[in-house]
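[1] Need the 3D shape of this:
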Amino acid sequence: MITDPARLLVYESDGLTAYRTAPRAVVLPATTEEVVAVMKLLHAEGIPVVPRGAGTGLSGGALASPGAVILGTSRMNRILSLDPENRLARLQPGVVNTRLSDAARPHGLYYAPDPSSQTTCTIGGNVAENSGGPHCLKYGVTSRYVVGLTVVLADGEVVVLGGAGADPY
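    Next comes the predicted model:
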């Protein structure tokens, strides 16, 4: 957990640096189980939580509300599986866009949403912002490529939405 004011400075804004709010703290879980534990504890204490990917968004989505803790996903950066035949990947939210494309490239595939921050932004942030990029008119935005999510709710409950067999259309 990060509570040192100097280390919290980097978490005061996202890519839109005109707006800044200092979080109470930052937690950096590495697993879903750690996210569950953090969410249960903070929910029980009535402390608001703001999820954060790489902080490259321009909408203020990763800004802390007053007294909030930021839950950063940077340590949740594993590609869990890659299934080129079915064009599916299971990822943790901290996987950087270009890392997914690099992993898929040997199979003639890539991750189509390509925001200008694709070398830094993460899949979790893309899902939160429904990111696109210069090719979104042709290929669509992030929601077109998500067939399932495992979500940890504010009280720590884990919910699975969709899945590999889900019809994305």
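
[2] use CA for all of it now, contacts and neighbours both
    Noted.

[3] Where do the strands of this structure begin and end?
    25-27, 49-52, 69-72, 79-83, 88-91, 148-152, 158-162 (DSSP state E).

[4] ranking the ones you listed by burial, who's on top?
    Most buried of those, by mean neighbour count (mean count of other C-alpha atoms under 10 Å): strand 69-72, with a mean of 24.

[5] Report the distance from that one to the chain centre.
    11 Å (C-alpha atoms, centre = their mean, to the nearest Å).

[6] Save the strands of the chain as JSON lines, and put in distance to residue 43 too.
    As requested, these are exported to JSON lines (distance: least, C-alpha to C-alpha, whole Å):
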{"stretch": "strand 25-27", "distance to residue 43": "14"}
{"stretch": "strand 49-52", "distance to residue 43": "8"}
{"stretch": "strand 69-72", "distance to residue 43": "11"}
{"stretch": "strand 79-83", "distance to residue 43": "28"}
{"stretch": "strand 88-91", "distance to residue 43": "26"}
{"stretch": "strand 148-152", "distance to residue 43": "12"}
{"stretch": "strand 158-162", "distance to residue 43": "14"}
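
[7] Could you work out which of those strands reaches nearest to residue 111?
    strand 88-91 (9.9 Å; C-alpha to C-alpha).

[8] Now do the closest one: everything it contacts.
    Strand 88-91 is contacted from outside by 77-83, 123, 164, using C-alpha atoms under 8 Å, 6 or more residues apart in numbering.

[9] structure for this one too, so we can compare:
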Amino acid sequence: ACRAHGVSFVARGAGTGLSGGAVACHGGIVIECARMNRVLRVDPENRIAVVQPGVVNADLSKAVAKYGLFYAPDPSSQQSCTLGGNVAENSGGPHTLKYGTTTNHVLALELVLADGELVRLGNPAGLANGLDLVGVVVDRERHAIVMGDVRGLLAV
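    Purely as a prediction, here's the structure:
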């Protein structure tokens, strides 16, 4: 609908970022993703979680703690920031000195582009072949995309 009417949009997680990534351009709209907040699947053996973009960073770590796992990127806003926002901003924090930033923990993404097309990037198993399109998307502020599912790698 946005494209048909020439309206730009930006997806918003929790809005905790300081770079203005959740601010729409003049005349644009903000698409709120906070209600897409489910941890869809956890595979503790392979240290993989599939989540929706509105999952709060600290909530993912709580959900996988029973397996001795946690989500390593831990920005100071981890109690309220979302994984979708983490992906959009390539969030980090103290743990990233050892484990890396968000881009090091995202294996695959499901995106809805500005024209409504659903695109799946990356490899669910984390096996790279060819150009790392997930890495191209992570940390690209103001994308005209809305995230569906995020498949991420958990730390021990």
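
[10] circling back to that earlier point, of the contacts of strand 88-91 of structure 1, just say which sits nearest to residue 105 of structure 1.
    residue 82 (11.2 Å).

[11] How about the contacts made by whatever residue of structure 2 lines up with that closest one?
    Matched to structure 2 by TM-score structural alignment, residue 82 of structure 1 sits across from residue 42. Listed by C-alpha under 8 Å, 6+ apart, the contact partners of residue 42 of structure 2 are 48-50, 64.

[12] and residue 80 of structure 1, what does it touch?
    Residue 80 of structure 1 neighbours (C-alpha under 8 Å, 6+ apart): 89-92.

[13] change it to 7 Å
    90-91 (C-alpha atoms under 7 Å, 6 or more residues apart in numbering).

[14] For the residue most central in space within structure 2, which non-adjacent residue is spatially closest?
    Nearest residue to the geometric centre of structure 2 (C-alpha atoms, centre = their mean): residue 84, 3.0 Å. Distances taken as C-alpha to C-alpha, 6 or more residues apart in numbering place residue 53 nearest to residue 84 of structure 2, at 4.0 Å, with adjacent residues excluded.

[15] can you pull the contacts of the aligned partner of that neighbour in structure 1?
    In structure 1, residue 53 of structure 2 lines up with residue 93, judged by TM-score structural alignment. With contact set as C-alpha under 7 Å, 6+ apart, residue 93 of structure 1 has these partners: 73, 76-77, 122-124.

[16] Now tabulate those in a markdown table and tack on distance to residue 7 of structure 1.
    As requested, the contacts of residue 93 of structure 1 are arranged in a markdown table below (distance: C-alpha to C-alpha, whole Å):
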| residue | distance to residue 7 of structure 1 |
| --- | --- |
| 73 | 16 |
| 76 | 20 |
| 77 | 21 |
| 122 | 21 |
| 123 | 24 |
| 124 | 22 |
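
[17] so what's residue 67 of structure 2 closest to, chain neighbours aside?
    Nearest to residue 67 of structure 2 is residue 44, by C-alpha to C-alpha, 6+ apart, at 6.3 Å.

[18] Any figure for the gap between that neighbour and residue 33 of structure 2?
    26 Å (C-alpha to C-alpha, to the nearest Å).

[19] what do you get for residue 91 of structure 2?
    17 Å.

[20] what do you get for residue 108 of structure 2?
    18 Å.

[21] Next, the contact list for the counterpart of residue 111 of structure 2 in structure 1, please.
    Aligned counterpart of residue 111 of structure 2 in structure 1: residue 151 (TM-score structural alignment). Applying C-alpha under 7 Å, 6+ apart to residue 151 of structure 1 gives the contacts 158-160.

[22] Could you give the number of residues near residue 149 of structure 2?
    Residue 149 of structure 2 has 22 neighbours, counted by other C-alpha atoms under 10 Å.

[23] Now do the SS call for it.
    strand (DSSP: H, G, I helix; E, B strand; the rest coil).

[24] how much space between it and residue 1 of structure 2?
    21 Å.
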